[in-house]
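Asks: Sequence and predicted model, in that order:
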Amino acid sequence: MTDPKDRLLDAALPHVPFDGWSPATFKAAIKDSEMEPVVARAVCPRGAVDLAIAYHHRGDALMLQALAKEDLSDLRFRDRIARVVRLRLEVIENKEAVRRGTTLFALPIYAPDGAKLVWGTCDKIWNALGDTSKDYNWYTKRATLGGVYSATVLFWLGDNSDGNAATWDFLDRRIDNVMQIEKVKAQVRKSPTLSRLFAAPNWVLGQIKAPAQFRREDFPGSWTAPRD
């Protein structure tokens, strides 16, 4: 049996290019899916906003499915990252839905949701690539990739080149920029003078730990009430 949210999402997608992720789209999705409004509101309390989030999650799932069929063993690590980001964009069949989603999550009220979605995508990418970071690098890797991913998506939305070739070149340049930063960090660690200079900041960073394996509530856009 089809999940109610998936039914609503499938019914909404044809309307998104015209009405965006809006109440009008959600109303049309209820009608086209022949779903009871009370059921639709139960699975999507925020209406089309929840459908936009579901659409992003669907893209993440499709990315992981596509990645499972790939053999990245012969690629350099930076090329593996580029390949997975590229897969995330290649599984998208409705660019206008992404464009409308980008507009939606740029609104201040929904910006935390957008940040959480990007962070979640980058977390899935790093996990799929076998990241085992337990310290502050867990955060910096995802934050850095989030910047690369977000910039690439924005470039891709305006790319009319054949096969999105310009986007893939842009992605490669952004990852090269990140690798330059990593080289500088490695040089700092290897230099006795610089190591002493940054001893205090490095100590502070050393106290930062990755979240527990089964507790990931500290994504951007999330808030967890203090435990008693």
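Replies: Received it, and whenever you're ready, just let me know what you need.

Asks: rest of the way, CA atoms for contacts and neighbours
Replies: Noted.

Asks: tell me the contacts of Thr167?
Replies: Thr152, Phe155, Trp156, Asp159 (CA atoms under 8 Å, 6 or more residues apart in numbering).

Asks: residues of the strand or helix carrying it that come out buried?
Replies: Secondary structure from DSSP states H and E places Thr167 in helix 165-190. Within helix 165-190, the residues that qualify as buried are Thr167, Trp168, Phe170, Leu171, Asp172, Arg174, Ile175, Val178, Val188, Arg189, counting by 16 or more other CA atoms under 10 Å.

Asks: that older thread, I'd like to know which of the contacts of Thr167 are buried.
Replies: Buried by 16+ other CA under 10 Å: Thr152, Phe155, Trp156, out of those.

Asks: got a list of what the second one touches?
Replies: Listed by CA under 8 Å, 6+ apart, the contact set of Phe155 reads Thr167, Phe170.

Asks: Please repeat the previous calculation with a cut-off of 10 Å.
Replies: Listed by CA atoms under 10 Å, 6 or more residues apart in numbering, the contact set of Phe155 reads Tyr149, Asn164, Ala166, Thr167, Trp168, Phe170, Leu171.

Asks: Alongside the first one, take a look at this:
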Amino acid sequence: MHSIHSNAVKDAIIEKMMLHVPTLGWTMSALSKAVVEAGFNQGDENRAFEGNMEKVVEYYFQWVDQQMLRKMETFDLTSMRTRDKIATIIMVRLALMAPYKAVVERTFTFLAKPPHMPLGAKCLYKTVNHIWYIAGDKATDFNFYTKRALLAGVYLSTVKFWLKDVSSDALQTRAHLENRLSKALKVGQIKSFAKELCEKGLSYLKK
């Protein structure tokens, strides 16, 4: 058997966690069940992810990110506009998460607690960075961070909309996403936001 700290075992534990998080949340109880179902002993949840629930949630995001990256390797985005690439990537990610909507809701609840908010910001940044990377973004300087900040808002809004969407194939979510992207990713909007960030940074330095 692999070490409980290996990525293969962590993947297996996260997959088992998906069965228990909807009812137990991101808790040690859910982790304990997942660890046993992954072939380890009761009590080994204190060794898995160092017994730290934030590390479990962070690895869950990494697990979903990697699934998205692998899935997108099967897509040819070269002929698409940037916003269409991003819309496609996000919809693919949501399709991957569709069987786990209850897990996504529980994750929002976990990350909404003040002690976990920095982790939420960190995971969100990594996800939108992956999305821009897949879309072929070559931005530098303020544009790099501006694009990620703008997409973070679009992505969060879209996920929250998607959680309540009961339309066939999430068609309403796609429409919501495309509308938000068309507003957020206008060149003028990006430049304006970058300028605002720059001015705020200079203002802070002058204090």
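Replies: Structure's in. What do you need? All values derive from a computational prediction rather than experimental measurement.

Asks: TM-score for these two?
Replies: Once superposed, the chains reach a TM-score of 0.83 (TM-score structural alignment, normalised by the length of the second structure), with 194 aligned residues with a CA RMSD of 2.6 Å.

Asks: rewinding a little: can the buried ones among the contacts of Thr167 of the first structure go into a markdown table with extra columns for secondary structure and distance to Thr2 of the first structure?
Replies: Below are these laid out as a markdown table (DSSP: H, G, I helix; E, B strand; the rest coil; distance: CA to CA, whole Å):
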| residue | secondary structure | distance to Thr2 of the first structure |
| --- | --- | --- |
| Thr152 | helix | 33 |
| Phe155 | helix | 34 |
| Trp156 | helix | 31 |
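
Asks: For my notes, please list those residues in CSV and give distance to Gly101 of the first structure for each entry.
Replies: Listed next are these as CSV, based on distance: CA to CA, whole Å:
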residue, distance to Gly101 of the first structure
Thr152, 15
Phe155, 15
Trp156, 14
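
Asks: can you give me the helices for the second structure?
Replies: For the second structure, helices defined by DSSP state H occupy the ranges 7-24, 28-37, 53-72, 82-97, 101-111, 117-134, 141-164, 171-184, 187-206.

Asks: can the ones you listed go into a markdown table with extra columns for distance to Gly43 of the second structure?
Replies: Formatted as a markdown table, the helices of the second structure follow (distance: least, CA to CA, whole Å):
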| stretch | distance to Gly43 of the second structure |
| --- | --- |
| helix 7-24 | 14 |
| helix 28-37 | 7 |
| helix 53-72 | 15 |
| helix 82-97 | 29 |
| helix 101-111 | 23 |
| helix 117-134 | 26 |
| helix 141-164 | 34 |
| helix 171-184 | 42 |
| helix 187-206 | 48 |
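
Asks: Highest mean neighbour count out of the ones you listed?
Replies: Of the helices of the second structure, the one with the most neighbours on average (mean count of other CA atoms under 10 Å) is helix 28-37, at a mean of 20.

Asks: so that helix corresponds to what in the first structure?
Replies: Alignment note (TM-score structural alignment): helix 28-37 of the second structure is matched to residues 23-32 of the first structure.

Asks: mean deviation of that stretch from the second structure?
Replies: Following superposition, stretch 23-32 of the first structure is found to deviate from the second structure by 1.8 Å on average (mean CA distance after the TM-score superposition for the first structure).

Asks: Right, I'll leave it there.
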